[in-house]
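Peer 1: Next input, structure requested:
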Amino acid sequence: MARGCAGDILARMMPVLILAAGASSRMRGRDKLSIAIDGVPLLRRQAKMALHVSTDVRIALPPRPHPRYDLVQDLAVDCIEVTDAAEGMGASLRALFATLESDVSAALILLGDLPDVDADDLRNLMTAMHTHPNALIWRCATPSGKAGHPMVVARDVFDDFKALSGDSGGQAILKAAGDALYLVPLKDERARRDLDTPEDWAAWEAARKKPLT
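Peer 2: Down below sits the predicted model:
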């Protein structure tokens, strides 16, 4: 596969598929994936985190030209241009899964706007695939069991993701998985904490600054 950005695949590992082609429409003119967290733009943070657990990182991005490409252009990642990104999340998932080679047995799906998920969370999720091998989907959740992100999906459901359309993501696939879906609890609410609006960002930043008691 041609490289969309710098670098070469060093070894075959579980691909990490990052969804970053959305329009940030609820941010009222600001691109949430370019907002810096501890000095690092969110998209770049997500890409570097993914590179801590895999040498195979593929990022769905809007049609070129777009400033998000500049955020990761020097990283060893594949930039996947989603020409029909305006369709919704289905277009991004469809484009990413279409890049997976026939010998890939599972892939990790990571949203571009999860600010608290870290590399250890990704490792724990990947480990669950081996500790609970009878599942087809391994999905992160809150401590109380509310399903969230990221998730790992087995090859058995790749074709379902390749056939997606619209903006519902893979909800129908997840529902159909039934008992073949295994939840992996993460600490606090990080599995469901995405930042879609300026208010979300303001609340999250305020909580980070709040001193521990």
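
Peer 1: hey, let's count contacts and neighbours off CA atoms from now on
Peer 2: Fine.

Peer 1: Of all residues in the chain, which one is nearest the centre?
Peer 2: Among the residues of the chain, the one closest to the centroid is residue 110, at 1.4 Å (CA atoms, centre = their mean).

Peer 1: Would you do the same for the sequence below? I want to compare the two.
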Amino acid sequence: MKTGFVILAAGAGRRMGGVAKCLLELEGQSLLQRLLSHLQPLRGKARHDLVLVLGHHAEDIQAHVSQLPSAIAPLCVINPRPDDDTASSLRAGLRALSKDVQQVVVLLADQPLIDGPDVQTALDAFKARGQGIRVQVPMVHGQPGHPVIFDAQVHAALIGTPLQPSLRQWRAAHPEAVRLWTTDNPHYTRDLDTPADLDALVRETRWSWRWPG
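Peer 2: This next block holds a predicted model:
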């Protein structure tokens, strides 16, 4: 089954001091490079199978992407209105994906612990979903996380209908088609929003870190 990946990286990072969070280096690699490397074995060969949505800090992030190995480089698209909501960024990413993808995996660029096996486990759970389920959201101790996965029908509804609902609106309108997948894996809900989040991560992992430049 052909899978498309959308990584959301359009935010301003205001709570982190207005920086491009995905450029934070952990153990010598940026968050973005770490995530792209983990996804490489799971993706197709076409660049349109992996889309990185940018907004704020787009120039800096694109410069970083241009230095990455071509095997992991994503297709970059820019949301011209990144402050609207995440729905506009997701829609920009979905429009850029290959038209023949059968399922879509949505990730955040500031998830420091997500790795390939985590994503594969989520994909396996989606594959084993019950009849009629079209969207899967990981739930860790009652908290929703990422990756969110949905099928081609939802993909088409989000970009191809006149109203173009957000994913949140689609889920609210079709609760019977949404699976809240319960898991104990904290990687799905761990992200870096504030300096305190980064401090906690470094204490737990003892990873070295630095901001570029």
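
Peer 1: quick revisit: the residue nearest to the centre of the first structure pairs with which position in the second structure?
Peer 2: Aligned counterpart of residue 110 of the first structure in the second structure: residue 107 (TM-score structural alignment).

Peer 1: ok, now how distant is its match from residue 157 of the second structure?
Peer 2: 19 Å (CA to CA, to the nearest Å).

Peer 1: got it, and residue 76 of the second structure?
Peer 2: The value you get for residue 76 of the second structure to residue 157 of the second structure, if CA to CA is used, is 22 Å.

Peer 1: Have a look at those two and say which one is more surrounded.
Peer 2: residue 76 (19 against 16; other CA atoms under 10 Å).

Peer 1: which one in the first structure is aligned with the more buried one?
Peer 2: Using TM-score structural alignment, residue 76 of the second structure sits opposite residue 79 in the first structure.

Peer 1: ditto for residue 38 of the second structure
Peer 2: Match for residue 38 of the second structure (TM-score structural alignment): residue 49.

Peer 1: And for residue 153 of the second structure?
Peer 2: So, by TM-score structural alignment, residue 153 of the second structure is matched to residue 156.

Peer 1: so its match makes contact with residue 136?
Peer 2: Yes. With contacts counted by CA atoms under 8 Å, residue 156 of the first structure reaches residue 136, the gap being 7.1 Å.

Peer 1: Going by neighbour count, which residues of stretch 171-189 of the second structure are buried?
Peer 2: Neighbour-count burial for stretch 171-189 of the second structure, counted by 16 or more other CA atoms under 10 Å, picks out 171, 177-181, 186-189.

Peer 1: Please apply the same query to stretch 140-158 of the second structure.
Peer 2: For stretch 140-158 of the second structure, the neighbour count (16+ other CA under 10 Å) marks 140, 144-152, 154-155, 157-158 as buried.

Peer 1: Need those in CSV (columns: distance to residue 193 of the second structure).
Peer 2: Compiled in CSV, those are given as follows (distance: CA to CA, whole Å):
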residue, distance to residue 193 of the second structure
140, 18
144, 16
145, 14
146, 15
147, 17
148, 19
149, 22
150, 25
151, 29
152, 31
154, 28
155, 28
157, 30
158, 27
